[in-house]
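> Fold the stuff below for me.
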Amino acid sequence: MTIDHEGPEPLYQQLADLLRAQIKSGELPPNRPIPTEQRLMQMHELGRDTVRRAVGILRDEGLLITVKARGTFVVDRSQEGVPDRRGEG
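Sure, this is the predicted structure:
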């Protein structure tokens, strides 16, 4: 899947779809960072606002989480519903 710069679908939506597919396929694995904004801009020839909007969509969907000064990471959805055991014992 590539970004179609001439197509009718908004570029941010195309990038969100691409990243979502990479997350679902495991190409972007849980608990690992996605490429930086700068790298996504270079890879897909997109502007910063377009990349930020796409990442924001996936963050709103619960697929990504941004950690200040660390980056944006794929959420580990396999842990949903599993009790938090930290601090027990």
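> Going by C-alpha atoms from here, please, whenever you check contacts or count neighbours.
Fine.
> Go through this protein and flag its longest helix.
helix 11-25 (DSSP state H).
> Also this sequence, please, to line up against the first:
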Amino acid sequence: MEFEPDAEIDHAGPVTPYRQLAGILRARIARGDWQPNRAIASETQLVQQYGLARTTVRRAIAVLVEEGLVFTVPQRGTYVSPDAATARPQGDAATD
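As a prediction, this is how the structure comes out:
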């Protein structure tokens, strides 16, 4: 399932919130909101912006790490991978 970069989280929808957020962040990276080797919004900012629990945000980021789109640096944040443009997303499962 594709997500728009400016989409909002649909808490009543069929896709889990962490998958929705992963899709939104993926779309924002593809749009160029964050350049390779630059930090994305912090967990705290994402919690506030999307109205999600910190664990939900962390789970969404873990999906993107697994896909190779981002990497985390302890005490520094989450950064767009240098090869994010060539990373192949594994898709968004509707259920998880």
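> TM-score for this pair?
Laid over one another, the chains give 0.83 as their TM-score (TM-score structural alignment, normalised by the length of the first structure), with 80 aligned residues with a C-alpha RMSD of 1.7 Å.
> residues in the second structure aligned with the longest helix of the first structure?
Using TM-score structural alignment, helix 11-25 of the first structure lines up with residues 17-31 of the second structure.
> mean offset of the matching stretch relative to the first structure (after superposition)
In the superposition against the first structure, stretch 17-31 of the second structure averages 0.4 Å from its aligned positions (mean C-alpha distance after the TM-score superposition for the first structure).
> Which positions within that stretch qualify as buried?
If you call a residue buried by 16 or more other C-alpha atoms under 10 Å, then stretch 17-31 of the second structure has these buried ones: 17-29.
> next one: stretch 4-12 of the first structure
So for stretch 4-12 of the first structure, counting by 16+ other C-alpha under 10 Å, buried means 11, 12.
> got the end-to-end distance for that stretch?
Using C-alpha to C-alpha, to the nearest Å, one end of stretch 4-12 of the first structure lies 11 Å from the other.
> Return the distance of the longest helix of the first structure from the chain's centre.
8 Å (C-alpha atoms, centre = their mean, to the nearest Å).
> Now check the first structure for the residue matching residue 70 of the second structure.
In the first structure, residue 70 of the second structure lands on residue 64 (TM-score structural alignment).
> what about the closest residue to that match other than its chain neighbours, how many residues close to it?
Leaving aside its chain neighbours, residue 64 of the first structure sits nearest to residue 74 (4.7 Å; criterion: C-alpha to C-alpha, 6 or more residues apart in numbering). Using other C-alpha atoms under 10 Å, residue 74 of the first structure has 22 neighbouring residues.
> Identify the residue of the second structure aligned to residue 74 of the first structure.
Counting by TM-score structural alignment, residue 74 of the first structure lines up with residue 80 in the second structure.
> got a list of what that match touches?
Going by C-alpha atoms under 8 Å, 6 or more residues apart in numbering, residue 80 of the second structure touches 29, 34, 35, 36, 37, 38, 39, 40, 69, 70, 71.
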